[in-house]
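Asks: Turn this into a model:
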Amino acid sequence: MTIQPCINPFTQETNELKITFKKFIEECQYLKRLSPQTIKGYTEVFNTFCKYMPEVATLEDLSAQNVVQFFTRVSQRQRMVGSVMKIGIKPSTLDTYYRKLMVFFNWLEKNKFIENRSISSVVPKPRAPEYRDLKSLTQDEISKIIAAITMKNSKDTWQKIRDLTILNLLIFTGIRRGELLGLKVQDIDLEQNSIFINKETSKSKYSRYIPINFKLRQTLEGYLNIRSKQEIYHPSLIVSCKRGTAFTQHGLKHWVSKYEKLSGVSFHLHRFRHTFSCNMAKAGADPTTIMKLLGHTSLRMTERYLRSIQTRDALKYINLL
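Replies: Now for the predicted structure:
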């Protein structure tokens, strides 16, 4: 008699919940055409749910009680960070888990995969996280990054101008990483002073135009001029200095790491997006205008980017009363 190995039914690829989630992802990819980054976010959160809730394998198993249990378990988890034992997760991470899971659960309800179980209306939303960190970069921090780029490439004009162009695009447009890498030379209209953001590279899937300010225009003119002298004709706007091919995510990651170390400023690409939105607000731009420039679909998202605005920033407006 042959003894069959014991198979955990919750880890099989025939897991009904995982199969249904795959259908959800396919719809997100091919019908809604969401960005790979958004798809990755949904997938990572769902995998975390499966990890902590192995007993939920079928759609019948899924309930509001089980979802609450998931949040309880991740809030109590223990993990080593270096030599320190950490318990639970950050409020912002909990908020992210909730928002991304509810998109999937609402899809299940809408498509009648689960009926008479309105999970999103039963499971309480986690308390909104209080952000005490300053996400936007200060002028001093930006100056340090500029100095690092200038000093590092003092003998390499081509790389210096390319890297300053990347920096100024981030500071003066607030574009996302994918939008920056997706820019084409033809998207830059110096006659109309505008940059075209193609919906194919935008997270919101809407095309938009961003005006070019005077300083960014000077940088772009210098960059396009030296590109021509280098005989680089690749359609992508930002290119590798060595190969003349399209700049990659890996190259951009290396760019951040290099100038973090050289400048002594801790930053990531999204901090420039926060910086742009806050600087626009301080300059008097209304939230709707900022929302359109950032490519957001709701003011609620834009408001999260403006959390770096301090009470003292209102002084000049109060003095006008």
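
Asks: only C-alpha atoms for contact and neighbour calcs from this point on.
Replies: OK.

Asks: correct me, but Ala64 touches Pro124?
Replies: No: using C-alpha atoms under 8 Å, Ala64 is not in contact with Pro124; the gap is 9.5 Å.

Asks: quick one: which of those two has more around it?
Replies: Between Ala64 and Pro124, counted using other C-alpha atoms under 10 Å, the more crowded position is Ala64 (17 against 11).

Asks: helix/strand/coil for Ile89?
Replies: Per DSSP: H, G, I helix; E, B strand; the rest coil, the secondary structure class of Ile89 is coil.

Asks: Leaving out sequence neighbours, find the closest residue to Lys144.
Replies: Residue nearest to Lys144 in three dimensions, not counting chain neighbours: Ser263, with 5.4 Å by C-alpha to C-alpha, 6 or more residues apart in numbering.

Asks: Now do the contacts for that neighbour.
Replies: By C-alpha atoms under 8 Å, 6 or more residues apart in numbering, the contact set of Ser263 is 144-145, 147-148.

Asks: and it, how far is that from Leu17?
Replies: 47 Å (C-alpha to C-alpha, to the nearest Å).

Asks: now swap in Tyr30 and tell me
Replies: Taking C-alpha to C-alpha, one finds Tyr30 at 20 Å from Leu17.

Asks: More neighbours: which of those two?
Replies: Remark: of Tyr30 and Leu17, Leu17 carries more neighbours, 18 against 9, as counted by other C-alpha under 10 Å.

Asks: That one and Leu59 touch, don't they?
Replies: Yes: in this structure, Leu17 is within contact of Leu59 by C-alpha under 8 Å, at 5.7 Å.

Asks: where do the helices sit along the stretch 1-150 of the chain?
Replies: Along the stretch 1-150 of the chain, the stretches classed as helices by DSSP state H, counting those that start in this stretch are 16-30, 36-52, 64-76, 91-110, 119-122, 139-152.

Asks: nearest to Thr311, of those helices?
Replies: helix 139-152 (17.8 Å; C-alpha to C-alpha).

Asks: here's the other one to compare against:
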Amino acid sequence: MRGTVKKSGSSWYVQFDLGKDPQTGKRKQKKKRGFKTQKEAQKYLNEQLNAIHKGTFFEPKDITFSEYVDYWFENYAVSNTSQKTMEVYSYIIKQHLKPSLGHFKISKLLPSHLQEYYSKKLKDGKIEGGGLSAQSVKHHHRLISKVLKDAVKWEFLTRNVAESVEPPKTKKTEMHTWDSYEVKTFLYSSRTSTYYWVYLTAIYTGMRRGEILGLRWQDVDFENHIIYVRQTMQPIINQGLTFKEPKSGKGRSITITPFLTKELKKLYKKQLENKLSFGSSYQDQGLVFSQVNGNPLQPSEVSKKFLKAIEAANLHRIRFHDLRHTHATLMLQQGVHPKVVSERLGHSTISITLDIYSHVLPNMQKEAANQFDQLLDSL
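Replies: Next up, the predicted model:
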């Protein structure tokens, strides 16, 4: 299949061959105008020719939601999302969206169809029986909205019907953290565990589990007491463990305490001993936290061991991710500026930090008022 990009006045247009009409035998062509630049027109043409080659090209008036969502997945999700996100999208599309909404012509899809879909999923959306959570259905809504938003952009539709639908409201998840006494109790109890350094790093830095397990020795600056977060570990179905950029899309640096630096040096020495012990069979990947033979730690195993360590310490149960919340909460309670905490956590904006940890701020306000009162007490 061939196509051309041409200029007409101040804008550009594309024209490409759709093959022969099976009824008339004549060649069919499609033309699209209104591109501001040649580059924009060429990109559109390449996308359409690629879709024709793959057999996923459809005329907007004839396409079903099932056909379109396959087209969207091939032409957007595959090249614009991470492997993990793509897997999640693929599962939702195959298990939920296509069976329930796939038969509708995309041009005939109504807000009421989506509203009925959400209600049904809340009642009996699980494959094994029972309803999906409001949070899960909200994820479905976000995906549908994105899919239809692109349909408007690509001129399959004139409006996004998902914008007229109210997704289910979700309750804010209650945050569970430890205070300083509980942190000390836990670290003392788990001091002989092979995962001790993992727990210690999580508490002292607020790093995510994947960031901790993806940390390499080359990312640790012992001299200046800095950890550089440059990659994160992510388990991928059928691919095992992979490493990619951090969640924010860019790395960050975290200043660490002399105590954590000293403890990581101990771990480094222990790893050198393991290398000598295993010899050529040691799987050196440069990771700070690894199995005794050098292989990466399994994220799920780290979380399981963490829960067992909590039981052994006789503390109230929290998730591994809550160590990140614990780090942030303790820092804020000590009067550390929210901007600094935000940078340590890798939040894209300080507003995210303030929103998540708003429960800590009222106490900080009270303490600040008391300190100011003491400052001017002599007046």
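
Asks: which of the contacts of Ser263 of the first structure does the second structure keep?
Replies: Retained in the second structure (both residues aligned by TM-score structural alignment, their matches' C-alpha atoms under 8 Å) from the contacts of Ser263 of the first structure: 144-145, 148.

Asks: Which single one of the residues you listed is nearest to Met102 of the first structure?
Replies: So of these, ranked by how close each gets to Met102 of the first structure (C-alpha to C-alpha), first place is Ile145, at 39.2 Å.

Asks: To which residue of the second structure is that closest one aligned?
Replies: In the second structure, Ile145 of the first structure lines up with Phe186, judged by TM-score structural alignment.

Asks: between the contacts of Ser263 of the first structure, which has the most around it?
Replies: Going by other C-alpha under 10 Å, Ile145 tops those with 22 neighbours.

Asks: from what I can see that residue touches Phe267, true?
Replies: No: with contacts defined as C-alpha under 8 Å, Ile145 of the first structure does not count as touching Phe267, sitting 9.7 Å away.

Asks: Spit out the residues that contact the two alike.
Replies: Glu260.

Asks: Identify the residue spatially nearest to Ser202 of the first structure, adjacent ones excluded.
Replies: For Ser202 of the first structure, the spatially nearest residue (C-alpha to C-alpha, 6+ apart) is Glu179, at 5.9 Å.

Asks: what's near enough to touch the alignment partner in the second structure of that neighbour?
Replies: Per TM-score structural alignment, the equivalent position to Glu179 of the first structure in the second structure is Glu211. Neighbour list for Glu211 of the second structure: 229, 231-233, 246 [criterion: C-alpha under 8 Å, 6+ apart].

Asks: what about the first structure, which of those residues hold up?
Replies: Where the first structure agrees (both residues aligned by TM-score structural alignment, their matches' C-alpha under 8 Å), these reduce to 229, 246.

Asks: Compile the contacts of Glu211 of the second structure into a markdown table and extend it with columns for secondary structure.
Replies: Shown next, in a markdown table, are the contacts of Glu211 of the second structure (three-state DSSP):
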| residue | secondary structure |
| --- | --- |
| Val229 | strand |
| Gln231 | coil |
| Thr232 | strand |
| Met233 | strand |
| Pro246 | coil |
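
Asks: Out of the contacts of Glu211 of the second structure, flag the one nearest to Glu301 of the second structure.
Replies: Nearest member of the contacts of Glu211 of the second structure to Glu301 of the second structure, counting by C-alpha to C-alpha, is Met233, at 13.6 Å.

Asks: my guess is the closest one meets Arg216, correct?
Replies: No: look at Met233 of the second structure against Arg216 with C-alpha under 8 Å: they stay out of range, at 11.0 Å.

Asks: who's more crowded, the two?
Replies: Met233 (23 against 19).

Asks: Show me what Cys278 of the first structure lines up with in the second structure.
Replies: Match for Cys278 of the first structure (TM-score structural alignment): Thr329.

Asks: Contacts only, for that match.
Replies: 177, 357, 360.

Asks: Pull the number of nearby residues for the nearest residue to Trp72 of the second structure once chain neighbours are set aside.
Replies: Excluding the flanking residues, the one nearest Trp72 of the second structure by C-alpha to C-alpha, 6+ apart is Val147, at 6.8 Å. Using other C-alpha under 10 Å, the number of residues around Val147 of the second structure comes to 21.

Asks: before we move on, what about Gln291 of the second structure?
Replies: 17.

Asks: distance of the closest residue to Gln38 of the second structure other than its chain neighbours from Leu187 of the second structure?
Replies: Spatial nearest neighbour of Gln38 of the second structure, chain neighbours left out: Trp12 (6.2 Å); criterion: C-alpha to C-alpha, 6+ apart. To Leu187 of the second structure, Trp12 of the second structure is 65 Å away according to C-alpha to C-alpha.

Asks: Sweet, I'm off.
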